[in-house]
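Trainee: Sequence and predicted structure are below.
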Amino acid sequence: MSVIDLSALKGGLKELPPLSLYIHFPWCVKKCPYCDFNSHEFKPVPGAIAIQAADNVGRSRVGEGFDEMAYVEALLRDFEYSLPAIWGRPITTIFMGGGTPSLFSPEAMDALLAGLRARARIHPDAEITMEANPGTFESERFKGYRAAGINRLSIGIQSFDPRQLKALGRIHDGDEARRAVEIALTHFDNVNLDLMYALPNQTLAEALADIDTAIAFGVTHISAYHLTIEPNTLFAVQLPANLPDDDISADMQEAIEARLEGAGYMHYETSAFGKPGRFARHNVNYWQFGDYVGIGAGAHGKISSHEGVVREMRYKQPAAYLQAVADGNPLQSSHKVGRKELPFEFMMNTLRLTGGFETRLFSERTGLPVSCIQSQLRQAQAEGLIEQDLTHLRPTLKGQRFLNDLLTLFLHDEGEN
């Protein structure tokens, strides 16, 4: 950690960044053992959606119940509480994440999007993404999502290999994964597939087979994630056996990157590969330190004003969230990001982009002069972690591989005033 020089600071933000909207749906058919997202297994309740949920060996599952239309109404009320902070600003992208948003019916999604349009300016060309899992796919259902205005799907495939899907605790098999992609491409021309590698007992050939299957479908975007053992997950308690070691994992990463780039997918972010013109616009806004309202149980948000940057978090437990919305305050926490924290927060996002960022963006999004991080930039360049010219700053290949080391340079000393 090092000292951030803020002596040259004169004022806050002059222009506000683009604005996105994130909507969290906290329910899943089954909680995956690697997942640390805010998700809860569900059971239908009277008057709620009628989806038959089963695990991958056919046993019925139970969890927390939910009423989809009551949740939609809560989301819209939650959004109304955010309006004063974003009034007049157009929303350029919407992302529906989870959990499993595709547990909700097309009718619920249509009501949600109509309600949002009635309350705020949604850009006519807005990218509207919904996450979906293969165990929830029916053709007519996804036709209805498209008619409601959703124009991009992100499908949680993870693997096409039945053995790996079982190891990951997924509820679908390889055939269902392939069928889900076929259905998606029938109704959507902008589809992302999430895949994972460095899985238990996985070989390099098996990792590449998943990538080749995804490429063969011709989807516009592929995300390839290294399996990470996160705290507070089942895998953290019971570590999977025979995970590939660091050398094999690195070989997988390099081979996957080469295979995707050879197939015309541009590696534009740590784990993201898109066809030209088909990058995930919503995520790019995150990575360029743009703004986003976050609504729904456990959703996070980042809102800028001319006075600075505020981060927000909603209540995580669905029941607590619904009660908080009914009480008129869905926020569990809200804090202004300190000036000394801003350089790290900015770099934590923008240095995920393989092409880096225009240097001017630092001042535009933080309100701080670039001069306040010159010593950190010089150190990063001396260590071969970044390269820069008069207008751009980008991580080198070494910087991409050792991103955590690079980001540590921008952490401020907690003892600073």
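Mentor: In hand now; what should we look at?
Trainee: okay, CA-based contacts and neighbour counts for the rest of this
Mentor: OK.
Trainee: residues in contact with Pro240?
Mentor: Counting by Cα atoms under 8 Å, 6 or more residues apart in numbering, Pro240 touches Pro200.
Trainee: could you measure it against Cys35, distance?
Mentor: Distance, Pro240 to Cys35, using Cα to Cα, to the nearest Å: 14 Å.
Trainee: same thing with Arg89?
Mentor: Applying Cα to Cα to Arg89 and Cys35 gives a distance of 34 Å.
Trainee: neighbours of the closest residue to Cys32 other than its chain neighbours, just the number please.
Mentor: Among residues not flanking Cys32 along the chain, Gly169 sits closest, at 5.4 Å (Cα to Cα, 6 or more residues apart in numbering). Residues lying near Gly169 (other Cα atoms under 10 Å) number 15.
Trainee: Do I have it right that Gly169 meets Cys35?
Mentor: No - Gly169 is beyond contact range of Cys35, at 10.2 Å (criterion: Cα atoms under 8 Å).
Trainee: for stretch 275-294, which positions count as buried?
Mentor: Neighbour counts using 16 or more other Cα atoms under 10 Å place 275, 278-294 of stretch 275-294 among the buried residues.
Trainee: if we can go back for a sec, would you mind measuring from the residue nearest to Cys32 to Pro162?
Mentor: 11 Å.
Trainee: Need the distance between the two termini of stretch 296-309.
Mentor: Start-to-end, stretch 296-309 (Cα to Cα) is 21 Å.
Trainee: another structure for you, compare them:
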Amino acid sequence: MTLAPPPLSLYVHIPWCVRKCPYCDFNSHEGRGELPFAAYVDALLADLDFDLPLVWGRTVQSVFFGGGTPSLMPPEFIDRFLQGASSRLRFAPGCEITLETNPGTAEHGRFEGYRDAGINRLSFGIQSFDDGCLQRLGRIHDSAEAEAAVKLAQDAGFDNFNLDLMYALPQQTLAMAEHDLERAFALQPTHISHYQLTLEPNTVFAARPPAGIPDDDGSWDMQEHCQVLLAQAGYRQYEVSAYAQAGRECAHNLNYWKYGDYLGIGAGAHGKITLGHDQSILRRWKLKHPTRYLAEAGRDRAIGGDERIPPERRAFEFMLNTLRLVDGFSLTGFEARTGLSRTAIEPQLQAALANHWLTLESDRVRPTELGRRFTNDVVGLFLEE
């Protein structure tokens, strides 16, 4: 089989935040003093120049500024980066360009600047509209600031935005989780990310779990109840924790979940690129610490690591992403994006079908409701021996 280069996205990591949240395991660093945004944009563009030979001639379908807290970076620096990036890469018409924002950093006038710079989608890290829950999560905003930030963005002309909400929070009840969704619906987001709090390794919460986290049964009740509410409000679930109004799915994250390609630039950013000339898939990641990254960006020494994905691991990686999607994947797409024949996964598919974890209709493989409950078990079938 031949590897066909899939759609390409660009991920840009902004590593600073105001305060590290106790549940966060992302590459984020508390900003102290004046942050070196001008130097960081220079470093990002040098980093992009270094990676450009991997993607000559390809078109970028989406851009995503993640973090950290990207909204700490003033609009003029976002503008300078996007101007530099679009002069180096071809951006598709209507390219989705998302900026993650923390309500605690929203300032009047900034949203107009981001829109003028080319940002056309926002993602708000709300997490909850309950002030007690927000305090227990270590967030720097309260519910009033969250609503005010969203309304400022709407006043600035943004009509495509996501709200991040978490459930199974310390001391949260089912009624509180329902109330969070009601407050979210009132703001009319086009997209809601609704995911369970997990205690990730190497976080404060993992070392010192907070009291009152709902047990598995309580968490499951919240998930099931909230899924019904989201559907009733017109948000279709298309991924494990992603719900969208019709046509408003996140193009950038969909590309990840469909095993697409993405350049990753910035401190700690990860990328995945399909290389047609030698029929390989390259994963590359950058130095994590902002100071080291700033010193080395644009050179070999800025690369934290390079790895070629061997054919025997591609099926597992593909499933790890695509089986998060409610609509699953096509066998034709599997062959194009892994370079493997569908016969390579025939035994695993048959096992999953027998367990009623997947369905197969013509070319399309979809997880069942049962399969979505046991995603890790389904994906585990494809792990190399």
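Mentor: Looks like it arrived, so ask away. On a predicted model such as this, the values are computed, not experimentally measured, just so you know.
Trainee: Would you pull the TM-score for this pair?
Mentor: The TM-score (TM-score structural alignment, normalised by the length of structure 2) is 0.98; 382 aligned residues with a Cα RMSD of 0.9 Å.
Trainee: can you tell me which of the buried residues of stretch 275-294 of structure 1 are in helices?
Mentor: Counted as lying in helices by DSSP state H, out of those, are 281-287.
Trainee: that older thread, quick one: map the residue nearest to Cys32 of structure 1 onto structure 2.
Mentor: By TM-score structural alignment, Gly169 of structure 1 lines up with Gly138 in structure 2.
Trainee: how big is the offset of stretch 246-260 of structure 1 relative to structure 2?
Mentor: Its matched residues in structure 2 lie on average 0.5 Å from stretch 246-260 of structure 1 after superposition (mean Cα distance after the TM-score superposition for structure 1).
Trainee: can you give me how far that stretch is from the chain middle?
Mentor: Relative to the chain's own centre, stretch 246-260 of structure 1 is displaced by 22 Å; criterion: Cα atoms, centre = their mean, to the nearest Å.
Trainee: what stretch of structure 2 lies opposite it in the alignment?
Mentor: The aligned range for stretch 246-260 of structure 1 is 216-230, by TM-score structural alignment.
Trainee: repeat for stretch 366-373 of structure 1
Mentor: Using TM-score structural alignment, stretch 366-373 of structure 1 corresponds to residues 338-345 of structure 2.
Trainee: Give me the range in structure 2 that the strand ranked longest in structure 1 lines up against.
Mentor: Across structure 1, the longest stretch assigned as strand under DSSP state E is strand 122-132. Per TM-score structural alignment, the counterpart of strand 122-132 of structure 1 in structure 2 is residues 91-101.
Trainee: Which parts of the stretch 301-417 of structure 1 are strands?
Mentor: 308-314, 331-336, 357-358, 386-388, 392-395 (DSSP state E, counting those that start in this stretch).
Trainee: Turn those into CSV, columns for distance to Pro17 of structure 1 and mean neighbour count.
Mentor: Shown next, in CSV, are the strands of the stretch 301-417 of structure 1 (distance: least, Cα to Cα, whole Å; neighbours: other Cα atoms under 10 Å):
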stretch, distance to Pro17 of structure 1, mean neighbour count
strand 308-314, 11, 20
strand 331-336, 17, 14
strand 357-358, 14, 18
strand 386-388, 23, 19
strand 392-395, 18, 20
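Trainee: right, and the ones you listed - which one's nearest Leu351 of structure 1?
Mentor: strand 392-395 (6.3 Å; Cα to Cα).
Trainee: Pro22 of structure 2 matches what in structure 1?
Mentor: Aligning on TM-score structural alignment places Pro22 of structure 2 opposite Pro33 in structure 1.
Trainee: State the distance from the residue nearest to Cys32 of structure 1 to Ser159 of structure 1.
Mentor: Where Ser159 of structure 1 is concerned, Gly169 of structure 1 sits at a distance of 11 Å (Cα to Cα).
Trainee: thinking again about what came up before, from what I see, the match of Gly169 of structure 1 and Gly104 are in contact.
Mentor: No - taking contacts as Cα under 8 Å, Gly138 of structure 2 lies outside contact range of Gly104: 11.9 Å.
Trainee: and the longest helix for structure 1?
Mentor: helix 68-86.
Trainee: so where is that one in structure 2?
Mentor: Under TM-score structural alignment, the match for helix 68-86 of structure 1 is residues 37-55.
Trainee: Leu8 of structure 2 versus the residue most central in space within structure 2, what's the distance?
Mentor: Nearest to the mean C-alpha position of structure 2, counting by Cα atoms, centre = their mean, stands Asn253 at 5.5 Å. From Asn253 of structure 2 across to Leu8 of structure 2, the span is 12 Å (Cα to Cα).
Trainee: go on, Tyr167 of structure 2?
Mentor: Tyr167 of structure 2 is 32 Å from Leu8 of structure 2, by Cα to Cα.
Trainee: between these two, which one's more packed in?
Mentor: Taking other Cα under 10 Å, Tyr167 of structure 2 and Leu8 do not tie; Tyr167 has more neighbours (26 against 23).
Trainee: quick one, what contacts the more buried one?
Mentor: 177, 194-197, 219, 222-223.
Trainee: Understood, closing this out.
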